[in-house]
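> following is a predicted model, sequence given first.
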Amino acid sequence: MADGWEDIDEDTYYFDKKTHVAATGWTNTDQYTDDEKKKIKEFKSNVSKLVKFEKDDYKKDEKPDEKETQKLEELADKFGEKTFNAYDRKVYEKFGGAVFYQYYFYSDHTLCTGFHKINGYYFYFDEETGKKATGWKTIDGKRYYFGLTGAAAVGEFEEGEDKKYTFSNEGVLADGIVKIDAEWKFKKEDGSWAKSEFVTSKGETYYIGEDEAALTGWHTIEDKLYHFDNDGKLSKGLFSDDSGLYYIDKNGAQKDKWVTAGDKTYYFDGDGKAVSGWREIDGTDFYFDSDHVLQNEWTTIDGKKYFLQNGVALRGPVYIDDKYYNFGEDGYLKSGWVSWRGQKFYNNKNGTVVTGWKKIGGKRYYFNDYGMMLINTTVDGYNINNDGVAHKAK
């Protein structure tokens, strides 16, 4: 029968040496050092004393004298608010003495390694041995304090008169931006909290409000519009929500400006929103699709075909891919008669310009090499009148 440590299929187990039952939960397999025994014993004794002292739970003949009362008051200070001792006490009172055990096994009896959250507290177990960490530790470049119980400290702590510590919800010692409870805050190098200012941490920009918490959502700061995500990070570049599409940089949402992002061009109006559809800008009409992107080349809009250059519809006669079209005064392609700057043209069904002779509605017309209908002239023995209609010369 198995007893002690056993490796099975790359997982580690521990079997009680008497019952041979595989361990689960907190388990102690190693002997404590004399120093560890002393610290744990003293801690338990101090907590027991404080509980009695706080409840004044003494029999008449057990009441502490003045000297003993002073010692208990000093002990209470050591376990006071924002002390590591007070935090360890909370953990101890929640888990009981088992929290001082050095190993933890999952419900499937396998050894716990790495970070693990147990009943709301984070613990760290060595990746190789599974032994619980205590005290100060640096893990993956981040500092933690696990205390005597091994539970990672979270929140704010004070040590003596000049040492103050802040740990994130995951137990990381604050250095720059840190999440405390439901708020993101920024710890400066001098130990103070940022307030009413922009800060940068790990490449991300935040704005810390008057309450020392990072702003989220839309905010106007010094007359500039900014958006911050749920973690307080400044939204940068293209950003969209239910209200529209925006482009945000360190100067806030761009307003009344052209912006090129990648290979796409946008225009943002006075509210900072990207425009769509036809929009007159500085006296020129531009077209943007439903994704707010400035359009180019062939584009169908409301059933009409346009050719756009930098969002502007071409008008009049133009060559495209070696074909000759005339978009007329309106700027969209159509067949039949087209007017351009006082001249008449005629387009085929595909929008290309007719040149030479063309019979239209039973009448003959002549269009020169540029597609313009000729009037009041003679061509190939035909007299062309003021309406452009040709008749055989007599």
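Ah, there it is.
> please count neighbours and contacts with C-alpha atoms only from this point.
Will do.
> for stretch 354-367, buried residues please.
By 16 or more other CA atoms under 10 Å, the buried positions in stretch 354-367 come out as 354, 355, 365, 366, 367.
> mind listing residues that contact that stretch?
345-348, 368-374, 379, 384, 388-391 (CA atoms under 8 Å, 6 or more residues apart in numbering).
> give me the buried subset of these.
Counted by 16+ other CA under 10 Å, the contacts of stretch 354-367 give 345, 346, 347, 371, 372, 373, 374, 384, 388, 389, 390, 391 as buried.
> would you reformat those residues as a markdown table and include distance to residue 144 and secondary structure?
Below are these laid out as a markdown table (distance: CA to CA, whole Å; DSSP: H, G, I helix; E, B strand; the rest coil):
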| residue | distance to residue 144 | secondary structure |
| --- | --- | --- |
| 345 | 81 | strand |
| 346 | 81 | strand |
| 347 | 78 | strand |
| 371 | 82 | coil |
| 372 | 83 | coil |
| 373 | 86 | strand |
| 374 | 90 | coil |
| 384 | 96 | strand |
| 388 | 92 | coil |
| 389 | 94 | coil |
| 390 | 96 | strand |
| 391 | 100 | strand |
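> structure two is appended below for comparative analysis:
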Amino acid sequence: MRKMTKAVTFCAAAALLTMGASMTSYAAWQQEGGEWIYTDNSGSMVRDSWRQSGNYWFYLGYDGYMVRDQWIDDTYYVNEDGARLTNQWVYVDEGTYDAPNSDGGWFYLEGDGQVATDGWRTINGQRYHFDSDGTMDYGWLNDEDELYYLGDENDGAMKTGWLCLDFDPDDVPDDGDVSMVLNYGDNGTWFYFQTNGQAVRAEEDDYVRRTINGYRYYFDENGAMVTGWAAVGDPEEGDATGISTLKYFGGADEGQMATGWRYLYDNPEDSEDDNYDFSFSVATGSEWDGGDGDGAWYYFDNSGVPAYLNSNATTLSEATTSVNGQRYFFDQYGQMQSGLLGIGLPDGTIVSAYFGADDSDGAMKRERQTNVYDDDGERGTYYFNGSGENRGAGYSGDRNGYLYYNGKLVEAEEGEDFQVFEVDGQLYLVNEAGRIQDSNRTYRVNGEYYYEYDEGTIYRINDDRERLYEVTSADARRLPSISYRDIYYL
């Protein structure tokens, strides 16, 4: 702010010279004892009044002498040459008894010489606010239920746009308090002041959204830009943890509402928002494991709501989220999950679903997949449904001549050549590669005749290829087990 400087003294000196030059030509102005007086037509001294000389006004005091360097009626100010100042800033030290406010501060004298009071003024293109005494306001200002920031005590100009300030939400500043201006990276609090100087802020215990330069931001009741995880929305049906109330707004110097994919080290549990009640869903059965400092992938829709496992889902399709034509699995806390997962359906069955290795994109895998590792590190081949309501679920039965159970390829044990397995009530004879044997012939195990397949029926035979008995469910080998990374119950 350009306040009163040496230029003011220069102008005042010029006023005195002008007055001196002009006073010699006006009989009414006279000098007495080195001081100026003004006499009326009767020759009497004029007292407690203004008189003009040239372009300047001067004040005659109670004794008739011209007043210098003094406030007049708490409204005007005359400089050391006696000239009334106009369109000038004046700084008053604390304790100046004749000033409009003895507490001191900056005052502005308008075009008519009166001190600006009670409201806003535009001065040299900047907006300033003055109290009822004319003192320039600074720091924080609440005016007609709107919040402004006016800089420090030597500034006072109304701020607009983004401003980063040192701010403690537990010790909200009062009117006139000054907050230190910080820079990007100083871990300050960002505020946005509109072109009219009003801070964007919400009602008490609420948030308000604003789109600024194409980005969506939220602000709290103090006008502080929201960062991190914040509960700015209402819970959706089927949200077991409150995750749908949250949106993510980045670090201290970001604030843009997240959309699309984000890899975050900040987790919902880390939210400092008192409006968010972090809860654990017993129904889904998966304990929170995101608080160990590891990062996780999240996906936010165009409204900023993170994808999550809906507790109303009853199928694998309903339990996954479609993003750009691919389906992904997010847990009840919004974290994308990869690897081989078990999905517990309402009927009590558990189906397999595979979302790629840890270093993959996490998209649901379909049809035949090789080199799939379960949670025990065992590698296997799997087949997952390619379409339909159970798209992505592990397939059970004959697929292209191979036997699968809950997605996993069923193979005879190494060295056994052929074994019988039962899947969904059907008996199958398979070799060590998992291929189903359905040719009407006999089969050897370890060099000896052991099985015969005949029109869908499997017989146990001796080395002379004589049928001993028909193979039943009791003769079937145990199906392979699957070790899931985690099981989620719908």
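Alright, I've got the coordinates. Since we're looking at a predicted model, the values are computed, not measured.
> sorry, back to before: out of the buried ones among the contacts of stretch 354-367 of structure 1, what pair is the most spread apart?
The most widely separated members of these, counting by CA to CA, are 347 and 391 (22.1 Å).
> what residues sit buried inside stretch 254-264 of structure 2?
Those would be 255, 256, 257, 258, 259, for stretch 254-264 of structure 2 by 16+ other CA under 10 Å.
> what do you get for stretch 278-293 of structure 1?
So for stretch 278-293 of structure 1, counting by 16+ other CA under 10 Å, buried means 278, 279, 286, 287, 288, 289, 292, 293.
> what does the first one align to in structure 2?
Yep, that's residue 278 of structure 1 we're talking about. Using TM-score structural alignment, the equivalent of residue 278 of structure 1 in structure 2 is residue 209.
> verify the contact between that match and residue 215 for me.
No - counting by CA atoms under 8 Å, residue 209 of structure 2 does not reach residue 215; the two are 10.3 Å apart.
> so the aligned residue in structure 2 for residue 311 of structure 1, which of the three states?
By TM-score structural alignment, residue 311 of structure 1 lines up with residue 255 in structure 2. At residue 255 of structure 2 the chain is in coil, as set by DSSP: H, G, I helix; E, B strand; the rest coil.
> neighbours around the spatially closest residue to residue 255 of structure 2 that is not a sequence neighbour, how many?
Closest residue in space to residue 255 of structure 2, ignoring its immediate chain neighbours: residue 249 at 4.5 Å, by CA to CA, 6 or more residues apart in numbering. Under the neighbour criterion other CA atoms under 10 Å, residue 249 of structure 2 is assigned a count of 23.
> my guess is residue 249 of structure 2 contacts residue 264, does it?
No - contact criterion CA under 8 Å: residue 249 of structure 2 and residue 264 do not qualify, at 11.1 Å.
> need the contact list for the match of residue 311 of structure 1.
Residue 255 of structure 2 sits in contact with 217, 218, 225, 226, 227, 228, 249, where contact means CA under 8 Å, 6+ apart.
> go again with 10 Å.
Contacts for residue 255 of structure 2 (CA atoms under 10 Å, 6 or more residues apart in numbering) come out as 190, 215, 216, 217, 218, 219, 225, 226, 227, 228, 248, 249.
> can you map out the strands along the stretch 51-200 of structure 2?
For the stretch 51-200 of structure 2, the strands defined by DSSP state E, counting those that start in this stretch cover 56-60, 70-72, 76-78, 88-92, 105-109, 119-123, 126-130, 140-143, 146-149, 161-165, 189-193.
> got it, and the stretch 201-350 of structure 2?
For the stretch 201-350 of structure 2, the strands defined by DSSP E, counting those that start in this stretch cover 208-212, 215-219, 229-231, 246-248, 260-264, 296-300, 321-323, 326-328, 340-344, 350-354.
> redo those strands as TSV? Include distance to residue 196 of structure 2.
Shown next, in TSV, are these (distance: least, CA to CA, whole Å):
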stretch	distance to residue 196 of structure 2
strand 208-212	15
strand 215-219	17
strand 229-231	28
strand 246-248	29
strand 260-264	33
strand 296-300	33
strand 321-323	41
strand 326-328	46
strand 340-344	55
strand 350-354	55
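> contacting residues around the match of residue 278 of structure 1?
200, 201, 202, 216, 217, 218, 219, 220, 225, 226, 232, 257.
> again with residue 262 of structure 2
So residue 262 of structure 2 contacts 248, 250, 296, 297, 298, 299, 300 (CA under 10 Å, 6+ apart).
> number of nearby residues for the second one?
Read that as residue 250 of structure 2. Residues near residue 250 of structure 2, counting by other CA under 10 Å, number 18.
> relative to residue 222 of structure 2, how far out is it?
Per CA to CA, to the nearest Å, residue 250 of structure 2 is found 19 Å from residue 222 of structure 2.
> one more: residue 385 of structure 2?
Per CA to CA, residue 385 of structure 2 is found 53 Å from residue 222 of structure 2.
> again, but for residue 136 of structure 2
Distance, residue 136 of structure 2 to residue 222 of structure 2, by CA to CA: 23 Å.
> how about residue 10 of structure 2?
Counting by CA to CA - residue 10 of structure 2 and residue 222 of structure 2 are separated by 45 Å.
> which secondary structure elements does the longest helix seen in structure 2 sit against?
Taking DSSP state H as the criterion, structure 2 has its longest helix at helix 6-23. Other elements packing on helix 6-23 of structure 2 under the criterion 3 or more CA pairs under 10 Å, 6 or more residues apart in numbering; DSSP states H and E are strand 29-32, strand 35-38, strand 49-53, strand 56-60, strand 88-92.
> translate residue 264 of structure 1 into the numbering of structure 2.
By TM-score structural alignment, residue 264 of structure 1 lines up with residue 189.
> what's the burial count for that match?
Neighbours around residue 189 of structure 2, by other CA under 10 Å: 23.
> now residue 143 of structure 2
By the criterion of other CA under 10 Å, residue 143 of structure 2 has 12 neighbours.
> in structure 1, what residue corresponds to it?
Under the alignment (TM-score structural alignment), residue 143 of structure 2 pairs with residue 241 in structure 1.
> does residue 114 of structure 1 touch residue 103 like I think?
No - with contact defined as CA atoms under 10 Å, residue 114 of structure 1 does not count as touching residue 103 (11.4 Å).
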